[in-house]
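Enquirer: Predicted model follows, preceded by the sequence.
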Amino acid sequence: MSVKVGIIMGSKSDLNIMNDAADILKGFGVEFEMTVVSAHRTPERMFTYAKEAAGRGLKVIIAGAGGAAHLPGMVASITVLPVIGVPVKSSNSIDGWDSILSILQMPNGIPVATVALNAAKNAGLLAVQILSTADASLAEKMQNYKDDLRKAVEASAATL
């Protein structure tokens, strides 16, 4: 598959959360890249990454960040690609609320799709859904995934 997703995070300490997005993408056979891009410590790297992402073949960017969590919004302000923000509860976080609000409360004109705290798995699923709008094979895989979820709930309900 030629479509790609970029998974970026503010620091390597976010990797244990962001790996969930990578696992989802692997499961759907979606090619991705993963790296650390700090909005505060490496702003030039962030700018270059966002500016060149579409030219490298990326279609969606998943950006995880904790604390002030500026990475998803700053990347979204630079690229035309959809950005999915993953608020990460970091060691310097205020129970994750600072990260959630920093990603969620974007100004009009700079949207960032935001998933729940530490929910990189959902970010991966949302990226697959976005990509599946232009890929029938991927859409079929997503439908099968959702069918499996339904079946699991029905099987669980049958045991009550």
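Expert: Noted; the coordinates are in hand.
Enquirer: rest of the way, CA atoms for contacts and neighbours
Expert: Will do.
Enquirer: Can you tell me the centre-most residue of the chain?
Expert: Ile62 (2.8 Å; C-alpha atoms, centre = their mean).
Enquirer: ok now do that residue, which residues does it touch?
Expert: Residues in contact with Ile62 (C-alpha atoms under 8 Å, 6 or more residues apart in numbering) are Val5, Gly6, Ile7, Ile8, Pro72, Val83, Ile84, Gly85, Val86, Ala123, Gly124, Ala127.
Enquirer: Quick one, which of these are buried?
Expert: Val5, Gly6, Ile7, Ile8, Pro72, Val83, Ile84, Gly85, Val86, Ala123, Gly124, Ala127 (16 or more other C-alpha atoms under 10 Å).
Enquirer: try it against this one:
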Amino acid sequence: MKPIVSIIMGSTSDLPVMEKAAAFLNDMQVPFEMNALSAHRTPAEVEKFAKEAAGRGLKVIIAGAGMAAALPGVIAANTTLPVIGIPIKGSVLDGVDALYSILQMPPGIPVATVAINGAMNAAILAVQMLALSDEALAQKFAAYKEGLKNKIVKANQDLKEVKYEYKVD
């Protein structure tokens, strides 16, 4: 089995955030890989990874980075594959610095960007992209979405059982 999604993080300290993407891909039975690469500390390795990604059979790259957050953009500059960026919350500006770094890409080098620490949404977006050409995955994803709806319907029913003196049902 070869990976079709790559999860890249700037440092293994990002793993608590990025593992949410891994868990969702795993639940959807999408083969993936995980690596730590730094745009600033290992720039040659990042460029090599990005340039070889499509040739290795990857279809989507999820890249998380904090602070200056160059990683998703550097990858996007060196591949034709879609790149989904995850701004990672840092200790100084709460991830807003990373958010702006990933969002503000120049024309021609887009990076789809999710919320700060939004790794699960990045994986969901990757699955949606892959499902366009994979009917079995599209069905799994539709079942997932139906499950989300059912959770809210049940939660709303449960709220009806919560009693307060002035709550009108």
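Expert: Received, thanks. Predicted, not measured: the structure shown is a model, and the values here were computed from it.
Enquirer: related to what we said a few turns ago, which SS state does the corresponding residue of the second structure for the residue nearest to the centre of the first structure fall under?
Expert: Alignment note: Ile62 of the first structure maps to Ile62 in the second structure; criterion TM-score structural alignment. Using DSSP: H, G, I helix; E, B strand; the rest coil, the structure places Ile62 of the second structure in strand.
Enquirer: In the second structure, mark out all the helices, start to finish.
Expert: For the second structure, the helices defined by DSSP state H cover 15-27, 43-53, 71-77, 96-103, 119-131, 135-160.
Enquirer: distance from the shortest one to the first structure after superposition?
Expert: In other words, helix 71-77 of the second structure. Here the mean offset of helix 71-77 of the second structure against the first structure after fitting is 0.5 Å, by mean C-alpha distance after the TM-score superposition for the first structure.
Enquirer: what span of the first structure lines up against that helix?
Expert: The counterpart of helix 71-77 of the second structure in the first structure, using TM-score structural alignment, spans residues 71-77.
Enquirer: residues touching the nearest residue to Asn121 of the second structure once chain neighbours are set aside, list them.
Expert: Using C-alpha to C-alpha, 6 or more residues apart in numbering and skipping residues adjacent in sequence, the residue nearest Asn121 of the second structure is Val114, 6.7 Å away. Val114 of the second structure is in contact with Ile84, Gly85, Ile86, Pro87, Asn121, Ala122, counting by C-alpha under 8 Å, 6+ apart.
Enquirer: Would you reformat those residues as JSON lines and include distance to Phe141 of the second structure?
Expert: Shown next, in JSON lines, are these (distance: C-alpha to C-alpha, whole Å):
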{"residue": "Ile84", "distance to Phe141 of the second structure": "18"}
{"residue": "Gly85", "distance to Phe141 of the second structure": "21"}
{"residue": "Ile86", "distance to Phe141 of the second structure": "21"}
{"residue": "Pro87", "distance to Phe141 of the second structure": "24"}
{"residue": "Asn121", "distance to Phe141 of the second structure": "13"}
{"residue": "Ala122", "distance to Phe141 of the second structure": "14"}
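Enquirer: coming back round to it: which of the buried ones among the contacts of Ile62 of the first structure lies closest to Asp20 of the first structure?
Expert: Within those, the smallest distance to Asp20 of the first structure is 7.6 Å, found for Gly124 (C-alpha to C-alpha).
Enquirer: how close does Ser2 of the first structure sit to Phe32 of the first structure?
Expert: 10 Å (C-alpha to C-alpha, to the nearest Å).
Enquirer: Between these two, which is the more surrounded one?
Expert: The residue with more neighbours, out of Ser2 of the first structure and Phe32, is Phe32; 19 against 9, by other C-alpha atoms under 10 Å.
Enquirer: What distance do you get for that one to Leu58 of the first structure?
Expert: Applying C-alpha to C-alpha, the value for Phe32 of the first structure to Leu58 of the first structure is 8 Å.
Enquirer: what touches both of the two?
Expert: Contact criterion C-alpha under 8 Å, 6+ apart; residues shared by Phe32 of the first structure and Leu58: Lys4, Val5, Gly6.
Enquirer: wait, what's in contact with the second one?
Expert: Under the criterion of C-alpha under 8 Å, 6+ apart, the contact list for Val5 of the first structure reads Val30, Glu31, Phe32, Glu33, Leu58, Lys59, Val60, Ile61, Ile62, Ala127.
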